[in-house]
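[1] Here is a sequence with its predicted model. Questions after.
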Amino acid sequence: MKNFVVYKSSAGSGKTTTLAIEYLKLSLAKPVNFKHILALTFTKDAANEMKKRILHYLIQIIEYQKGNQLDFIFNPLIAYQKKLQKIEAEEGKQRCIEEIQKQAGVLLKLILHSYSDFAISTIDSFTHRVIKSFAHDLGIAISFEVELDADNLLKTAVNELISRIGDENPKLSEVLLDFSLHKIGNDKSRKVDDDLKALAKNLLDDVKEEFLVDLRKLSIEELLQIKDQVFAEMKIFEGFVNREARKAQKLIKSKELDCKNFYYGKGNICNWFFNLAQSNFPEKNILPNTHVWSSIDDDKWCSGKADEADKAKIESIKNELKEHFHLLNDYIEEHVNNYLIFKQISKNIYPLVVLNEIEKLIFQLKTESNVLHISDFNKLIAQAISGEPAPFIYERIGNWYRHFLLDEFQDTSALQWNNLLPLVENSLSENNLNLLVGDGKQSIYRWRGSDVKQFVHLPNLLNKPDELSLQRERLLKENYEERNLLTNYRSDEQIVDFNNDLFHFIRNSNWLSDDTKKVYDEINQTVAKGKQNAGIVDIHLLDEKDDEILEDTLLKSVEKALEEGYSYRDITILVRKNNIATAYADLLIDNEIPVISSVGLRVSSSAKVKFLLSFFQSVLQEEENIYKIEIIRYLLQQQMLGENTLNNFHRLISELMSAKEGFSAAFYSLLNQNNYSIDTAKLNRSDVYELAEYIIRIFELNMPDPYLQFFLDVLHDFKRSPYVQLSDFMLWWTEHEKDIFIELPNGLDAVTIQTVFKAKGLQYPVVIFPIT
């Protein structure tokens, strides 16, 4: 019998049911042994769902009466017990059921009396338990606390780093000052803390660990040398491209020609030269497109709308333009790959220089506070078991747990799998059953290190550099059995057929790697009974990328579902990113459609709330012009300071920057000129709630707005606390804004808006997916 069984599933194929029945097969064979089975999944919700499912099936078995439809549970249990000779092969079905019912009664009692031994948990919970048990052996304090909030840890470390700027840390001060100036030069906020935190997240990432090992060997001085080299190489490339492109631009201008006179509108050769003549030319426009090549190869130079005089001018310079093109293109083709790499490095080079310093501070913070971040778990275990055929920290665990059931394997990181391998190896060597379940198409935790390749290549192991890994791979191969769950019990026939066709198309495309194509092997699902001739997939192909058309189509899709008898709660709208969820939540609210969205209804996502917060910051930090610039940007977006154009924005900012009376005085003067009369003395006298009401009244923000109203409620509650100053509120808000949402009543009949990531494993009668 093969003991390393891998189930390959698809959405709706009964994965949880399969796992629950496999658990029951093992535990009912000898109920007292349920405590020797360890099932691991990825989320607490999934672990709780599996526990509930197993207990529910046990109760169904115990309460079974003849005629009930429980063959899907009893048949595999009877077959397994006969294989183990727990039940005589010739025994009748009813007699078998009665025997299994007795075992189920015993098992349920054992689980309820020893619930802590009902070992179904997340991988993180399991590793936490291991580390807690072997804290002394691993060289850590037994009383350590677990830090789940990476943002809090990173924020504290980055703030500590910035606080060290000064004469005692000249190199650090130089780097952070240069970084701030670099950001301003690229039209970005001078604040550097967000960028530092974003890159520092890599310090908590399993996958990045191998790259960080090399980075740790470099000093700040060495990293600064690399930074200088990167910018020098970029400058050489940009300088050459600018010079040559400007020669072509000068030639075109000398003939008083406009780019619209050239073949193929915005994508033409004239615009290609003009784009590259800019100091900060966009990366996406460096290489010539097919329309540019049409001018060179097919002699297509003139727009159909160009008059004869302009055509003659273009004809007179096209050979010179060709020379400029070839000189420029030859240089670009030779150097562009290196340039694009340097360009990507340059975007993070400053945070990279101080990354080692941030890591030291994080380590110091964790040591002083006696905490471990959850990302430390797998690293600690990996270090303890490295190169050990029988790692000491697993001796007791391996002797206790005999069967391992691993769910959502496609989302397991390489480090997690390597840490679990010794346990699986030990179990297989004792002839015990081990199960893995996964669906490569649903691998969504790449940001946490998941590697779908290790699932699709099973029983082979990726990155097996030593004899120990090869030995484990041989054992997996000897015991390997693959099973496919091919029936879709969730979706109707039309949806299943559509998915089959789509996956078949993807599988046979030529734009996917072989590894990715393997994900779509053996995925032709069949339809469950009762699901035939039902379901619909409705695709709208929009002629152009237009937000208004997309929004109108979205609203009509909701209306159509309601007309067909569905309620709001039956509908979900899937989005790719959180900011899109916010935009669609606003759209539906504006059209009086009730909405539920954990992200879209975050109070801080409201443009009006952001405007108020910018005003608060401008009052608190009078010398920081960035907040006043954000206020101007909002007023322009709302057409409250003239036309919302980039030129108008730059003009206003330039005028304020050069004003004799100073930026701040000129800013308030600009508002007064546009009938927004601000009493600056009142700004500093008011408490936080009064200040908000004052700004709302001045800028006429008091239209019905649930976000703004909820924000005012928050301010009103804060006003009653002992800390009523604006600075107190902003400090509190910074800590809590991510957790403040518009509150909705339970059981609300409303459309749900959520990201694809959050929707994994859920189901709705109506799913709308507006792809932009």
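    Received the coordinates, thanks.

[2] rest of the way, CA atoms for contacts and neighbours
    Will do.

[3] any chance you could map the strands in this structure?
    Shown for the chain, the strands assigned by DSSP state E span residues 4-8, 37-41, 120-122, 145-147, 371-373, 403-406, 434-438, 480-484, 487-488, 526-527, 571-575, 595-596, 751-755, 766-768.

[4] take the one below as the second:
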Amino acid sequence: MGNNIPHSLKEIIKHHKFPHLLLLEASAGSGKTEALAKRYVWFILAEGKVPHNDISNILAITFTKKAAREMKQRILEQLKKLALSKHVAIFEETVEQLGIPPEELQSLAEANVSRVIERYSDFQIQTIDSFMARVARSAALELDLRPDFEITMTYGELQHYSIALMLRQVGSGRSREITAMIDQFLDLLNQLARPNFIWNPELELEKKFSEFLGVESKEIGNLVFEDRRNEIQQCRETISQIYEAVKALPLPKKEKYVEKFDNVLKRGNIGEILRRTYSQHTVPVRKGKGSEDETELYESAEKEWLGLIPVVGRLATFDSLSRCHAYGEVYREFKSMLQSVKLRTGVHHISDISKILNQYLDEAIVPEIYLGLGQRLYHFLIDEFQDTDPVQWASLSPLLYESLAKDGSLFLVGDLKQAIYMFRRADYRIMRGLVQEVKGEISSYQWLPPSVRNSAWVDTLGKNYRSGEVILQYVEEVFKNNLKDVLGKKEFQRDLTGLTDFVQDPTPKMKGKGYARTMRFVKGAKEEDEADTAPERKALLGIINDVLNRGYRHRDIGVLAAKNRELAMIVDWLITANIRASASSSLDIRKRKIISEIIELLKFLESPVDDLAFANFILGDVMARAAASRGIKLDSKELHQMILDKGNTGRGYLYQTFRKHAESNTLWEEYFENLYQKTGYYPLYDLVSMALRAFRIFDNFPEESGSLVKLLEAVNILESKGKNSIQDFLEETADEKTELFNLELPEYADAVRLMTFHKAKGLGFPVVINMIYESRPPSNSTYYDKEGEKIRVHYITKDLAKKSPDLAKIYERRVIDNQIQHLNTLYVMCTRAKWELYNLVILSKENGLLGTLFKERELGQKTEKEKQDEPPLPSPTPVKLKHGTEPDKEWGRDEGWSYTRWVDAKRGEVYHKILETIEFLSGPSGKKMTDIMDRCPAITQTPFDSEQIRSDIESFLSCSEVRGWFEPLPGRTVFREKEYVDKSGNLYRMDRVIIDEDEVTVIDFKTGELKDYSEQLKKYMHVLGEIYPDRKVNGYVAYVDSSRVEEIK
């Protein structure tokens, strides 16, 4: 194998070992990201030494956007260091590996910094999902995708819509096939759920279908729901026959047992049959008196009875499959609906993309993919390799195989001990299998490409750059000693990820440094009553205060726990104790009081009959401070009384009571009236901006400016997806899984960081406090067994697995996976600390796995840090919403349409139609007017007095000022009912525009009462002034029926 050949980049270049594969087995804190960044930098610097080393030919894949940003930053930092100084550690190492003279290396690094910045779009450091989406877009037509398809991160909306469409076809007068299918499904579902009853099957469907989609998206193949009811019946008959045969033997019966088993067979309940024990002790007959004949008969009976064991095993397997068959037809119909919805909306889940590509990609099609991408990839660098799932690996494989068949390379970095995403179907076995194949530990090949079987190596990153030596010793004691002691026992059958044999050495500056302590608390019945009296709370607060008193800052401390609900409890503890804290879950702006009040306001605007939403808003801080800014003091008691009185009367709606109330009427007109009228007319972003400005929320809550800007950003993102209504926004706020409303905590924020163990992966803190609560893995009786491209769905319990060897294998696999994930998570949380590590272990029993691993222990010495004067934290940036974020048109209260107003409007339309037909007047106006009146349909078909209209028009055109607008002067151009658009896109239709050589005149014809139309004419004049900047613009309002002309200045 190639792993015996020197494989540093220097040796690879010297012996031109391209293609090749290098896999780095890492541990926590060993510099995985640094190694990847360094590899990338060396490749792009090695001109003429590494083939195809242009940045467009190299792809680095990470598993989170944050990791991608960090890697880009590291690469640019390393290039800048090389360009600016010869006295950095990486400089000598780069000279050694690439054989480039120092003076050339600096200029080369500087040129590459410029190259990366100038061609940033070719700087390909991205998540695997982003890359797959990019490949899919380049081949959208071949994949039967719309060119403008969108990607969603959650199935929620697509799934909910598809299920709703399917269920809409259920019922009388609708689809008979689907109605019958759903009826059968509900019968089967309730049979399986006995003695419980499924009251809301739609929720059950959504839950299970979400799980099924998640499995199919991460595994190669499709779910298979097998109906084994015929086989179940055959097994029942066989059991009955054997039982009756044994019972018929001339031997004494075990009367009670026989009676019970007779009833079991009579009821035919599979669960009861499987719960029975089939062994030498449960043979339904006795040995008798011990004669030779009776002994032979009994041995025969015992043999027959024990022959039931394999039959019962098959029955258990068939029952396991058939219990899930109820979902089969419904799931297939749902997937058909889901596919239709995807095609119609052009929205696809991110996991669909990899699945589609996996079915489409092979090595023969790769050149076409590169043609679509506009570039060819030769070198792949993959981070967190242990978290790759089967579909991702299968989708990447054709690209990897193609590059490794030429002068390409594959650089993989992973740590099996940090495989903690198996609940997302990530499969550590891919990395483990590849390591074994490269090392020659197994003779067959599943993962290693043939082209690099003689140039593939596994290397180890053995240094720890994060933690002090004492912390490393503590971690080794927990896993290499305590865990190793239970190896092979029930708690820990096999070490499949290297938790008991890893090696890590500290850096010289970290030798002898660090502090670690384990504190154990055993839950007692009395201690569970109140979380605030829990002993771990007192210990946690004591540790944090001690750490702060020794010079550490709040942001130096990380508090980690397994679940968000545990973090929520801990956040409350810290805030109550006046300790600044921020949890990843608390960075959701929807949990901010001010944002929740704005959401209540939008609920009211969407549905004014929602009294609860209106009450929540007027009783909140936004309303109180807005009123106070106007010098109005809101009396909360009076508001509460108003709400109670309205509730007692039961008449009308709360907002109507508020609007009519003498003291609150002013508030309604000041704050609500404008918003209330414009809801439904304005886009969502404009409406939210108006609300923020109306209630002066940015001014009154400057400390919330970050959350408010994030709210506007979220609205803008939704609008870009075509979700423009308040209802769309409210549906998004109700989605618990969406990350649209999450803020990123700025680095300078001085607060204790709280996050889950999973979120902490890849991060480090000077001080880490782990809150380790003993809990069971989540229970789920649905299991999956893959055979080829079939993924069979089983219902398995622990007792059922004992009846069938086949089910036992499937069950044991998940047990092992849960065990590995749990232990790996413990390893991850123990390796986040730099100087001090505290493990607070809350046990339900002392002799469990956690009790074995974490014994009371204290190692090392705490350190004092010099308190540094920190620069003051930046004040919130004042945010002012400019006017102009809403349409220019004013929407005042409509005065209402009376009959008189309607008649005046219709008469005005007639006057406009007549004047629109006149370009110029020549000769006596009367003669011209006669021709106009005779030909104009507006006058011949009018229900009004035509003679009165004739008289009004003649009088109007006889005015000297008016007549001048209709004279045919040299160079004059006249536009009638001309439409103009201003620079903001607003459309204006002007009655008459006269373009002369040195001036422009706009006339607006009116009828009826004299009103102030100056603002309207000024807008017209402003638009014309921008179009004709070298000419004077005149504006007039002309009342046709009264022959009055008003000039607008």
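    Thanks, I have it. Predicted model, so just to flag it, every value in this text is computed and none were measured.

[5] nearest to residue 706 of structure 1, of the strands of structure 1?
    Residue 706 of structure 1 lies closest to strand 595-596 among the strands of structure 1, at 11.7 Å (Cα to Cα).

[6] what number of residues lie near residue 95 of structure 1?
    Residue 95 of structure 1: 11 surrounding residues under other Cα atoms under 10 Å.

[7] List the contacts of it.
    Going by Cα atoms under 8 Å, 6 or more residues apart in numbering, residue 95 of structure 1 touches no other residue.

[8] any chance of the strands of structure 1 in CSV, plus distance to residue 31 of structure 1?
    Below are the strands of structure 1 laid out as CSV (distance: least, Cα to Cα, whole Å):
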stretch, distance to residue 31 of structure 1
strand 4-8, 22
strand 37-41, 11
strand 120-122, 16
strand 145-147, 34
strand 371-373, 37
strand 403-406, 14
strand 434-438, 18
strand 480-484, 26
strand 487-488, 30
strand 526-527, 35
strand 571-575, 42
strand 595-596, 44
strand 751-755, 42
strand 766-768, 42
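
[9] In CSV, list the ones you listed along with mean neighbour count and distance to residue 83 of structure 1.
    Output for the strands of structure 1, formatted as CSV (neighbours: other Cα atoms under 10 Å; distance: least, Cα to Cα, whole Å):
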stretch, mean neighbour count, distance to residue 83 of structure 1
strand 4-8, 22, 16
strand 37-41, 23, 20
strand 120-122, 22, 26
strand 145-147, 16, 45
strand 371-373, 18, 46
strand 403-406, 24, 18
strand 434-438, 23, 17
strand 480-484, 15, 17
strand 487-488, 22, 25
strand 526-527, 18, 29
strand 571-575, 23, 46
strand 595-596, 22, 50
strand 751-755, 23, 45
strand 766-768, 18, 44
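
[10] Quick check: which of those strands is nearest to residue 238 of structure 1?
    strand 571-575 (37.6 Å).

[11] contact partners of the closest one?
    So strand 571-575 of structure 1 is contacted by 558, 561, 581, 750-756, 759, 764-771 (Cα under 8 Å, 6+ apart).

[12] try it again with 7 Å
    Residues outside strand 571-575 of structure 1 that contact it (Cα atoms under 7 Å, 6 or more residues apart in numbering): 581, 751-756, 764-769.

[13] Read off where that strand ends up in structure 2.
    The alignment of strand 571-575 of structure 1 onto structure 2 (TM-score structural alignment) spans residues 557-561.
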